[in-house]
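1. how would this look folded up:
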Amino acid sequence: MEISKLTLGAADNQVTVTFYEPAPIADLHVIQRRPLAIILPGGGFTFYSQRESEIIALNYLAQGFAAVVVDYQLADQPPVLPRALYQVGTVVAYFRKNAVVYHLAPDKFLLAGFSAGGYVTALYADQWAAPFLTQAVGVTRADLQVNAVGLAYPVIGLRLGWPPTARERAAIVGDWPYHEADQLVNGENPPTFIWATQTDELVPVTNTQHYVQALERAGVPVHSTIYDQGPHGLALARPVTAFPRSFDPADPDFGAAFVQPHVAHWFPQQLDWLTRLWNLNDFWRDQ
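-> Prediction:
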């Protein structure tokens, strides 16, 4: 595996990413083309959660994908929008234009977002074909397309319970008017896999419900699951991404809620969905 830190774009579009490229499997006597997972971790626009960054990328790598983790705009230099959308577009266009260099399959790009990163992901999925985005990034419409979207407990509308204060909302949207993701869904949205939990205490599950309903109304293929139990920020919902007892000695059982075996099925379910959507079995065999 090769890990590269790249700075892409210029001026308002500049963005830093970490690219994870699997080593070729020498036994196969061919350099495989790979799907690409573009990952936007959560962190409430104040940081990038490492529980939703490299470890998520490595799970995709274990399934044959390449992966890139995006350091999109945070709220410490407000507003987040629209710059975060331009940054995602810059990343998508760069890897599309360089698909041959990085041995990528340009018709198999997954944009995967968690929590706040899911908000940017959903907004991009809604607006990737909009003229303002092609103009800002300076590329063609085709350069900005992703082929599937994965959302984990995403923020969808800032009117739907997060963030709690007007000041925080202003730091995210400024005066940008196109920021309610469920109200921007259209027939150009890529097929979408989305999940959340009924007991999410930070980002109400109504966010996911509103987005699923909007996708269904627009006729966009959507696979949705709302699990009955689990806190916000489950990541893989396995012990490896759960907070250890040492994280909060005053409450050593805090992290136990982040181990939810029934929710941990989301990743293999998403892979199965992508396998069917992209016919990955034949894709690998036909190389």
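
2. When you work out contacts or count neighbours from here on, use the C-alpha atoms and nothing else.
-> OK.

3. Check which helices and strands the longest strand seen in the chain sits against.
-> Secondary structure of the chain read by DSSP state E shows that its longest strand is strand 104-114. The elements that strand 104-114 packs onto, with contact taken as 3 or more C-alpha pairs under 8 Å, 6 or more residues apart in numbering; DSSP states H and E, are strand 34-40, helix 116-127, strand 148-152.

4. And this one, please, so the two structures can be compared:
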Amino acid sequence: MKDAQINLIELPPEALKTGPGRGRAADRKPVIDIQNVRKSFGGNQVLKDVSLQVHDQEVVCLIGSSGSGKSTLLRCINQLEFIDSGRISFRDELVGTVERAGVLHEASPALTMRQRRKIGMVFQNFNLFGHMTALQNVAAGPRLALGTPKAEAHQAALALLSMLGLAEKTNLYPSQLSGGQQQRVAIARALAMKPDVLLMDEPTSALDPELVQEVLDAIRMLAANGMTMVIVTHEMGLVRDIADRVTFMHQGVIAEQGSVDEIFGAPKTIALRNFVGGRRH
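-> Below you'll find the model as predicted:
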């Protein structure tokens, strides 16, 4: 990155990863468990019986053409959209719904807010508060949602911004930052809530090409340090570098999923062969 050298996130040694797949066990309970989820907007069924599991320290990359349901699936996990049917669980607790007499009902706002604290979200378009500095943007969540004292929240925010190469930008407003810097502030803001899982929805799609690399470097650093992530991305180089598992979505279903080698080296469906064939770089 251009602004500063990145320091690694402080995690226990056993959590550190030296490559895709480290830290994941097939028999481990999933952090996120998605079962038979369906979601429609009007007459358009966007998700069709989707099931997916994500484990601790696993990086799952969702790929596929526009309109395949990738972003909608992330929004359902983070309860920005209410599913029509199926179940989404986070550490064995239903997400966004509660079950009464065998029927699922939308969860209360209080429960939704509590669950969202453990499932961070990074959006395409940064969504920073324009009237707040970078430091204030990152510290706002812990202060308002967790009741963290101001001094403690600011100290933690400073550490995160420094880790992401933004030590010199803490007192600048979003309008004074490049797109890549704004996205790194957004990542720091999500991390400030100490989430168990980080969801990223096309985190580089709104950036000019010359700014993409600094955000990709930040994501690679998080993956190397054991952050559990579900990432929707069109950056196939990033997918090859960090994914423990690649999930290819096509027309609202999971058409294929597997390792990087399986997805890019031996695609089984025509849809995936066509998708990969057009994205060799």
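
5. Once they're superposed, what TM-score comes out?
-> The TM-score (TM-score structural alignment, normalised by the length of the second structure) is 0.27; 140 aligned residues with a C-alpha RMSD of 6.6 Å.

6. Same list (the helices and strands packed on strand 104-114 of the first structure) but as CSV, adding distance to residue 5 of the first structure and mean neighbour count.
-> CSV is the format used below for these (distance: least, C-alpha to C-alpha, whole Å; neighbours: other C-alpha atoms under 10 Å):
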stretch, distance to residue 5 of the first structure, mean neighbour count
strand 34-40, 14, 27
helix 116-127, 19, 27
strand 148-152, 23, 25
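
7. In a markdown table, list those along with distance to residue 213 of the first structure.
-> Below are these laid out as a markdown table (distance: least, C-alpha to C-alpha, whole Å):
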| stretch | distance to residue 213 of the first structure |
| --- | --- |
| strand 34-40 | 23 |
| helix 116-127 | 14 |
| strand 148-152 | 15 |
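
8. Would you mind measuring from residue 284 of the first structure to residue 215 of the first structure?
-> Residue 284 of the first structure sits 30 Å away from residue 215 of the first structure, going by C-alpha to C-alpha, to the nearest Å.

9. More neighbours: the two, which one.
-> Higher neighbour count among residue 284 of the first structure and residue 215: residue 215, with 23 against 12, using other C-alpha atoms under 10 Å.

10. Please verify my assumption that the more buried one contacts residue 222.
-> Yes - distance between residue 215 of the first structure and residue 222: 6.9 Å, which falls inside the contact criterion (C-alpha atoms under 8 Å).

11. Next, the buried residues of the longest helix along the first structure.
-> When the first structure is scanned for its longest helix (criterion: DSSP state H), the result is helix 83-97. Residues of helix 83-97 of the first structure classed as buried by neighbour count (16 or more other C-alpha atoms under 10 Å): 83-96.

12. Pretty sure residue 50 of the second structure sits in a helix.
-> No - when the secondary structure is assigned by DSSP: H, G, I helix; E, B strand; the rest coil, residue 50 of the second structure falls in strand instead of a helix.

13. check contacts around it.
-> The neighbours of residue 50 of the second structure, taking C-alpha atoms under 8 Å, 6 or more residues apart in numbering as the test, are 34-38, 252-254.

14. what about burial for those residues, which qualify?
-> Buried residues within the contacts of residue 50 of the second structure, counting neighbours by 16+ other C-alpha under 10 Å: 34-35, 37-38, 252-254.

15. Between all of the buried residues of helix 83-97 of the first structure, which two are separated the most?
-> Across the buried residues of helix 83-97 of the first structure, the two members that end up farthest from each other (C-alpha to C-alpha) are 83 and 96, 19.9 Å apart.
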